[in-house]
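>>> The sequence isn't on hand, but the structure is:
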């Protein structure tokens, strides 16, 4: 479905992406995880042909990156931006048609999606008249209005409140159930754990962890216990690390120590 092989991208002397490789299978939600500045967005921009890699190979939907392939992709960039003077529904209709949908179908899908996220009553409002949260949801809809086979989403929940975050998560899971493939870039591990089948963890432009989330968690699990108490005994042994959280302590145990 998606193949990225030995991707390298420099900016002057900075190696922003350093030999990253991964595959994404059809119908899975794949997490691209890492801190800010790790190389996630640069990787995505190379995949979308916004940036030209210095070396490496990228295939999307089984073919090299072409305009035809991009019409089957829904892309939510890190930098949000819609046509501010367009009415909301007209904007979605225009973007859907731009990606190859008949205009009537683009408009119908736009109306359905606005209903889905609670924005139907704002269909005739100009983008510039919407609140920040509404605009965030509108940008998300712009990425899926043309019913793409592949969604590439860069921090899709950024700036959303918990209710709308859950709403967009449910839509992504619905898209997956319809056979769509999702690449989700985030720095939030909780979001990855809730949604992703497999992940790639990037740091300083390099792949650190890659594979099914369940396997990675099993391989890197730490023995830990949580104690709620005022203070720990001074002669406590067997803890490799102790972290205090308000009135509780989390003890990361040595490998040979049983939590019992």
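Great, that's in hand. Everything numeric in this text was worked out from a predicted model, so none of it was measured.
>>> For the rest of this, base every contact and every neighbour count on C-alpha atoms.
Noted.
>>> can you give me the strands in the stretch 101-250 of the chain?
150-154, 181-186, 198-203, 206-212, 224-228, 239-245, 248-253 (DSSP state E, counting those that start in this stretch).
>>> Reformat these as CSV; add distance to residue 168 and mean neighbour count.
Output for these, formatted as CSV (distance: least, Cα to Cα, whole Å; neighbours: other Cα atoms under 10 Å):
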stretch, distance to residue 168, mean neighbour count
strand 150-154, 12, 23
strand 181-186, 12, 25
strand 198-203, 19, 23
strand 206-212, 23, 17
strand 224-228, 33, 15
strand 239-245, 31, 13
strand 248-253, 33, 18
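>>> Point out the one among these that comes closest to residue 63.
strand 150-154 (12.9 Å; Cα to Cα).
>>> now what about that closest one, what contacts it?
Identification of contacts with strand 150-154 by Cα atoms under 8 Å, 6 or more residues apart in numbering yields 41, 44, 61, 72-78, 143-144, 180-186.
>>> run the last query once more with 6 Å
Residues outside strand 150-154 that contact it (Cα atoms under 6 Å, 6 or more residues apart in numbering): 73, 74, 75, 76, 77, 78, 180, 181, 182, 183, 184, 185.
>>> Around the fourth one, how many other residues sit close by?
So that's residue 76. When neighbours are counted by other Cα atoms under 10 Å, residue 76 registers 21.
>>> distance of the residue positioned nearest the centre of the chain from residue 77?
The residue lying closest to the centre of the chain (Cα atoms, centre = their mean) is residue 184, at 2.1 Å. Distance from residue 184 to residue 77, counting by Cα to Cα, to the nearest Å: 11 Å.
>>> ditto for residue 163
For residue 163 relative to residue 77 (Cα to Cα), the value is 22 Å.
>>> if you count what's nearby, which of those two comes out ahead?
residue 77 (19 against 8).
>>> and residue 100, that one's in a helix?
No. Assigned with DSSP: H, G, I helix; E, B strand; the rest coil, residue 100 falls outside any helix and is coil.
>>> burial count for it?
13.
>>> Which residue, neighbours along the chain excluded, lies closest to it?
Leaving aside its chain neighbours, residue 100 sits nearest to residue 71 (6.9 Å; criterion: Cα to Cα, 6 or more residues apart in numbering).
>>> okay, the angle between the helix ranked longest in the chain and strand 181-186?
Looking across the chain with DSSP state H, the single longest helix is helix 162-177. Here the directions of helix 162-177 and strand 181-186 differ by 150 degrees (axes from the mean of the first three to the mean of the last three Cα atoms, to 10 degrees).
>>> returning to that earlier point: just the contacts of strand 150-154 now: which is nearest residue 23?
So of the contacts of strand 150-154, ranked by how close each gets to residue 23 (Cα to Cα), first place is residue 183, at 10.6 Å.
>>> is it true that that closest one touches residue 33?
No. Shown here, residue 183 and residue 33 do not form a contact pair, counting by Cα atoms under 6 Å, at 10.4 Å.
>>> and the comparison structure, right after this:
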């Protein structure tokens, strides 16, 4: 199966360096999350993929060949700002866009009906786009990206403005497309959604890729941290944790018997010795690894330029979702 390769893209606007050797790939059958602050270079990268902008240097390749006009006809693109004709009917517009991609009238009509029904706007095919809610316009915009059965999907903030039900529908559609072998790349500021949906993630800052990998890879640290909640005198728990060799410990606000212990390494059996020591103090109510979320990682990467970024160690305070505290 084919891979979309973004190879050392550079782009400047006068003195502003928008992209700096931007390099990554999106593999067939995977969903790739492209995240970064506003102005980090995500949209510029996507527009270069589509040929809307020209790179100063670098290349975008599909199946080993540089993308050209013919190849880009096989890409489904969803811009961050809606690119629909507001006074045109939904069904007519989608069929028209499908025809532009080479589909016959019958194929275009069938695809329009399928995707509007699949995305929950089938009843609005006869309405002008401007009469739709922002969420339904977003669904129609996704239908426009899908109507010609693209081989590649490039989506800029596709979940913006959607309610939870629409998010679930769109997530399912993207997973279906990926399972069919389509490489899917999307940008989003909804990092919990990116963490849940994506196979790999790239974190961008100041026009260059700063972190890249699976969620599991990005969350792995050299110094494992463990949350221990022991049914014992809090002072005794803190004293025991402070005396641990080759480890550092910190109290957990609002949880008197809980500490987070950071180990010097991840040698086999270290966590079991830690648990055994805690059990000598009292019953262990909770013992779980503390790992950074994508939000923690994002904050760390984005703040790194200021020189004051704390390590992305997670946050085991009460009320935090367990999925964000433990693996």
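Arrived safely, thanks for sending. All values reported here derive from a predicted model rather than from experimental measurement.
>>> Touching both of residue 183 and residue 33 of the first structure, which residues are there?
If you check residue 183 of the first structure and residue 33 against Cα under 6 Å, 6+ apart, no residue is contacted by both.
>>> Serialize the strands of the stretch 101-250 of the first structure to a markdown table and add fields for distance to residue 131 of the first structure.
As requested, the strands of the stretch 101-250 of the first structure are exported to a markdown table (distance: least, Cα to Cα, whole Å):
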| stretch | distance to residue 131 of the first structure |
| --- | --- |
| strand 150-154 | 20 |
| strand 181-186 | 23 |
| strand 198-203 | 33 |
| strand 206-212 | 37 |
| strand 224-228 | 42 |
| strand 239-245 | 36 |
| strand 248-253 | 40 |
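>>> Nearest to residue 122 of the first structure among those strands would be which one?
Here strand 150-154 is closest among the strands of the stretch 101-250 of the first structure (Cα to Cα), at 24.0 Å.
>>> Which residue ranges of the stretch 1-150 of the second structure form helices?
With DSSP state H, counting those that start in this stretch as the definition, the stretch 1-150 of the second structure shows helices at residue ranges 42-50, 69-72, 90-100, 105-118, 134-146.
>>> most tightly surrounded among the ones you listed?
Highest mean neighbour count among the helices of the stretch 1-150 of the second structure (mean count of other Cα atoms under 10 Å): helix 134-146, with a mean of 23.
>>> quick check: that one aligns to which part of the first structure?
Per TM-score structural alignment, the counterpart of helix 134-146 of the second structure in the first structure is residues 132-144.
>>> The matching stretch against the second structure, how far on average?
By mean Cα distance after the TM-score superposition for the first structure, the fitted stretch 132-144 of the first structure averages 0.7 Å away from its aligned residues in the second structure.
>>> just checking, the residue nearest to the centre of the first structure touches residue 34?
No. Counting by Cα under 6 Å, residue 184 of the first structure stays clear of residue 34, with 11.3 Å between them.
>>> counterpart of residue 213 of the first structure in the second structure?
In the second structure, residue 213 of the first structure lands on residue 215 (TM-score structural alignment).
>>> what's the distance between its match and residue 85 of the second structure?
38 Å.
>>> of those two, who's got more company?
residue 215 (19 against 12).
>>> and the gap between that one and residue 226 of the second structure?
Distance from residue 215 of the second structure to residue 226 of the second structure, counting by Cα to Cα: 19 Å.
>>> same thing with residue 263 of the second structure?
Distance from residue 263 of the second structure to residue 226 of the second structure, by Cα to Cα: 8 Å.
>>> mind listing what residue 20 of the first structure touches?
Per Cα under 6 Å, 6+ apart, neighbours of residue 20 of the first structure: 6, 7, 207.
>>> same thing but at 10 Å, please
Residue 20 of the first structure is in contact with 4-9, 39, 43, 56, 200, 202, 205-208, counting by Cα atoms under 10 Å, 6 or more residues apart in numbering.
>>> ok, and those residues in the second structure?
Among those, the ones still in contact in the second structure (both residues aligned by TM-score structural alignment, their matches' Cα atoms under 10 Å) are 4-9, 39, 43, 56, 202, 205-208.
>>> farthest pair in those?
Going by Cα to Cα, the pair spanning these furthest: 56 and 208, at 18.1 Å.
>>> among the strands of the stretch 101-250 of the first structure, which is nearest residue 97 of the first structure?
It's strand 150-154; of the strands of the stretch 101-250 of the first structure, that one is closest to residue 97 of the first structure (Cα to Cα) at 17.3 Å.
>>> That closest one vs the second structure, average offset?
Mean for strand 150-154 of the first structure is 0.5 Å (mean Cα distance after the TM-score superposition for the first structure).
>>> relative orientation of that strand and strand 181-186 in degrees?
0 degrees.
>>> I'd guessed residue 139 of the first structure sits against residue 84; true?
No. In this structure residue 139 of the first structure lies outside contact range of residue 84 using Cα atoms under 10 Å: 11.4 Å.
>>> what do we get in the first structure for residue 115 of the second structure?
Residue 115 of the second structure maps onto residue 113 in the first structure, by TM-score structural alignment.
>>> what's the answer for residue 93 of the second structure, then?
Match for residue 93 of the second structure (TM-score structural alignment): residue 91.
>>> Chain neighbours aside, what residue packs nearest to that match?
Nearest residue to residue 91 of the first structure in three dimensions, chain neighbours excluded: residue 83, at 6.9 Å (Cα to Cα, 6+ apart).
>>> Contact partners for the one you found?
90, 91, 92, 126, 127, 128.
>>> How about residue 142 of the first structure?
74-76, 82, 88, 91-96, 110, 113, 136.
>>> quick one: buried residues of stretch 116-133 of the second structure?
For stretch 116-133 of the second structure, burial by neighbour count (16 or more other Cα atoms under 10 Å) applies to 116, 119, 121, 122, 124, 125, 128, 129, 132.
>>> Contacts for it, please.
84-94, 111-115, 136-144, 147, 161, 166, 169-170, 173.
>>> quick one on the thing from earlier: and the match of residue 213 of the first structure, how far is that from residue 72 of the second structure?
29 Å.
>>> What are the boundaries of the helices in the stretch 201-327 of the second structure?
215-219, 234-242, 270-279, 294-303, 322-325.
>>> To residue 21 of the second structure, which of the ones you listed lies closest?
Of those, the one closest to residue 21 of the second structure (Cα to Cα) turns out to be helix 294-303, at 17.3 Å.
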